[in-house]
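# No sequence on hand, only this structure:
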């Protein structure tokens, strides 16, 4: 009997449009002969199963829906929500309470990795190199001289809990610091200010595939803009070269550190992390646990290079979840 799969998409953050696109691609490629798949929009204005532009309200008490005169329940949830409440773990805790399996890591791991500061603090304990950073809460006094003395110029100012490069600025001068902080605070009440790492940037996908932690072929990021911002990620203002142009030593090092980070953080499911090489050493930037899943997105590019189709990638995530003990 085919399992019922809810593909949740949308969310409550600035990434809603990107998430809707990712979720639609999952729906398109998921094998309909094996699964009954449904698009479920999780939006601030409501939760709905959406089919042919018709909206069926989700009952939040048990995540069911009245559909075609029957009560429809779900065996598994495919999480395609970038940002809140999918990537930060909030909605996953809800599914855990209901006993509904999902394709992401446990909610604590999702919340942890969504918080850039906390992720960096753990990985540093395991000798994984990172940029020098400062952490600020909204309302705290801002000492521009202290910031620039600590992290140098240029530096990056970014929301602590956000994705898709929303709210990120590269500050080249002291005068850029305050406007950059104000921009970041529009996305989050917590911000991170990091030193600029000058070197080759790569993106590394690490997933559980056939119950084994697998490091996918690496992608080199060459941005046409000042850094890998929203335009570079989603509007073609970058080259994404898979496999990356790395030496054998560089590739070995970044594959080892990416696998180590995944395991240290007790991850499962999808992940895509960014690294910058400084003097031949990969420095960790951040981890995305609900990466873009469109045909053009980096992780699907990497899976394709590894000989994994989107249908297989998505089916593997669902079967791993259905076969898990939790």
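Arrived safely. Since the structure is predicted, the reported quantities are computational estimates derived from the model, not experimental observations.
# from here on, contacts and neighbour counts on C-alpha atoms
Noted.
# Tell me which helix or strand residue 62 sits in.
For residue 62, there is no enclosing helix or strand under DSSP states H and E.
# what's it in contact with, if anything?
By C-alpha atoms under 8 Å, 6 or more residues apart in numbering, the contact set of residue 62 is residue 98.
# Same question for residue 172.
153, 154, 155.
# change it to 10 Å
Residues counted as contacts of residue 172 (C-alpha atoms under 10 Å, 6 or more residues apart in numbering) are 152, 153, 154, 155, 156, 196.
# Wait, the fourth one touches residue 147, no?
If I follow you right, that is residue 155. Yes: applying C-alpha atoms under 10 Å, one finds residue 155 in contact with residue 147, separated by 9.3 Å.
# overlap in contacts of these two?
Counting by C-alpha under 10 Å, 6+ apart, the residues touching both residue 155 and residue 147 are 133, 174, 177, 193, 194, 195.
# In addition, the following structure is provided for comparison:
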């Protein structure tokens, strides 16, 4: 009998539009001959399943089920593709753990740690992993532009500490940019991070580890046509060149892949994870760890899977079956 898979999208932040696109992408990637696929949308207090014909049915939060035409529908596994709250910060994972429903992404601790960019990068520095000089502000705290320049210098990036897809991000190049950039970032998150600009080559690397094996994907080089890899560059065709494998030395590639594997293990990640870096003078700096990376047709992970020359459906079957096996082993 085919298993029922809930592809869970939506969320409570600006990234909802990207999440819904990822859900549509996953529906084409996952083998429909092996699984019954359903898109489930979680938006604040509106949890619902959306069928192919556009009909929607509410989800019962007691067991993550729904009733369609008098028949109860339950799920064997959740493929989590929410970018942001509550699917990337550990909240959804805690709920799914409590009802013992398998899911494909990292657990509560790894999700909550990686969602807080400042905390994650500061924590990983204890393991010798380099990242840009940075400072964090919470709502209610203030900082003078002179303090920012003294701590991290100019130019610098000012962005939400919890979030993604480049919403609320500004590259401040002069003192007068700092205050409006802080205000903009606070519209997306109650915490913001101010981070030193590092000039170099931006790359990203996907990975997953199952109970049976480790798969480190090829490294992708990112060359944005804008000043940096902003929302437009990420999601507008032609606004960035994404090169897989990256045009870097074999030695640097191996170092990045080894670092990606180490970060995955240190944080205790699960499922497919993507780690972003910048290379400056052959030194590798961590940018951020993404535990629910984008899964649109043109996202980095599908690109890297295609570069491995393996059937993309096989990868997602492996992820789903590993998640179910881990749940059964508890």
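Okay, I see it. Since the model is a prediction, treat every value here as computed from it, not as a measurement.
# Between residue 155 and residue 147 of the first structure, which is the more surrounded one?
Neighbour tally, residue 155 of the first structure and residue 147, criterion other C-alpha atoms under 10 Å: the higher count belongs to residue 155, 24 against 20.
# Need the counterpart of residue 302 of the second structure in the first structure.
The equivalent of residue 302 of the second structure in the first structure is residue 300 (alignment by TM-score structural alignment).
# ok, that match - how many residues close by?
21.
# Which strand or helix spans it?
Take DSSP H and E as the rule and residue 300 of the first structure turns out to sit in helix 298-305.
# what's the mean distance for that helix versus the second structure?
Comparison of helix 298-305 of the first structure with the second structure after fitting gives an average deviation of 0.6 Å (mean C-alpha distance after the TM-score superposition for the first structure).
# thinking again about what came up before, residues touching the match of residue 302 of the second structure, list them.
205, 216, 291, 292, 293, 294, 306, 308, 309, 310, 313.
# Select from the residues you listed the one having the most neighbours.
The most crowded member of the contacts of residue 300 of the first structure, judged by other C-alpha under 10 Å, is residue 205 (29 neighbours).
# need the contact list for that one.
Neighbouring residues of residue 205 of the first structure by C-alpha under 10 Å, 6+ apart: 214-219, 255, 258-259, 262, 270-274, 287-289, 291, 298-303.
# Could you report the distance from the residue positioned nearest the centre of the first structure to residue 11 of the first structure?
The residue lying closest to the centre of the first structure (C-alpha atoms, centre = their mean) is residue 288, at 2.6 Å. Distance from residue 288 of the first structure to residue 11 of the first structure, counting by C-alpha to C-alpha, to the nearest Å: 16 Å.
# what's the answer for residue 208 of the first structure, then?
Taking C-alpha to C-alpha as the measure, residue 208 of the first structure falls 24 Å from residue 11 of the first structure.
# These two: who's more crowded?
Neighbours were counted for residue 208 of the first structure and for residue 11 using other C-alpha under 10 Å; residue 11 has more, 26 against 18.
# If you count neighbours, what's buried in the lengthiest strand in the second structure?
Taking DSSP state E as the criterion, the second structure has its longest strand at strand 214-224. By neighbour count on 16 or more other C-alpha atoms under 10 Å, the buried set for strand 214-224 of the second structure is 216, 217, 218, 219, 220, 221, 222, 223, 224.
# In a markdown table, list those residues along with distance to residue 162 of the second structure.
Output for those, formatted as a markdown table (distance: C-alpha to C-alpha, whole Å):
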| residue | distance to residue 162 of the second structure |
| --- | --- |
| 216 | 26 |
| 217 | 26 |
| 218 | 27 |
| 219 | 25 |
| 220 | 24 |
| 221 | 24 |
| 222 | 22 |
| 223 | 24 |
| 224 | 23 |
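# List just the nearest of the residues you listed to residue 241 of the second structure.
Of all these, the one with the least separation from residue 241 of the second structure (C-alpha to C-alpha) is residue 223, at 4.9 Å.
# need the contact list for the residue lying closest to the closest one once chain neighbours are set aside.
Take residue 223 of the second structure and drop its neighbours on the chain: the residue closest to it by C-alpha to C-alpha, 6 or more residues apart in numbering is residue 241, 4.9 Å away. Contact analysis of residue 241 of the second structure by C-alpha under 10 Å, 6+ apart lists 220, 221, 222, 223, 224, 225, 233, 234.
# how much does the helix or strand where the last one lies stray from the first structure?
I take that to be residue 234 of the second structure. Using DSSP H and E, residue 234 of the second structure maps to helix 231-235. Its matched residues in the first structure lie on average 0.5 Å from helix 231-235 of the second structure after superposition (mean C-alpha distance after the TM-score superposition for the first structure).
# Good, we can wrap up now.
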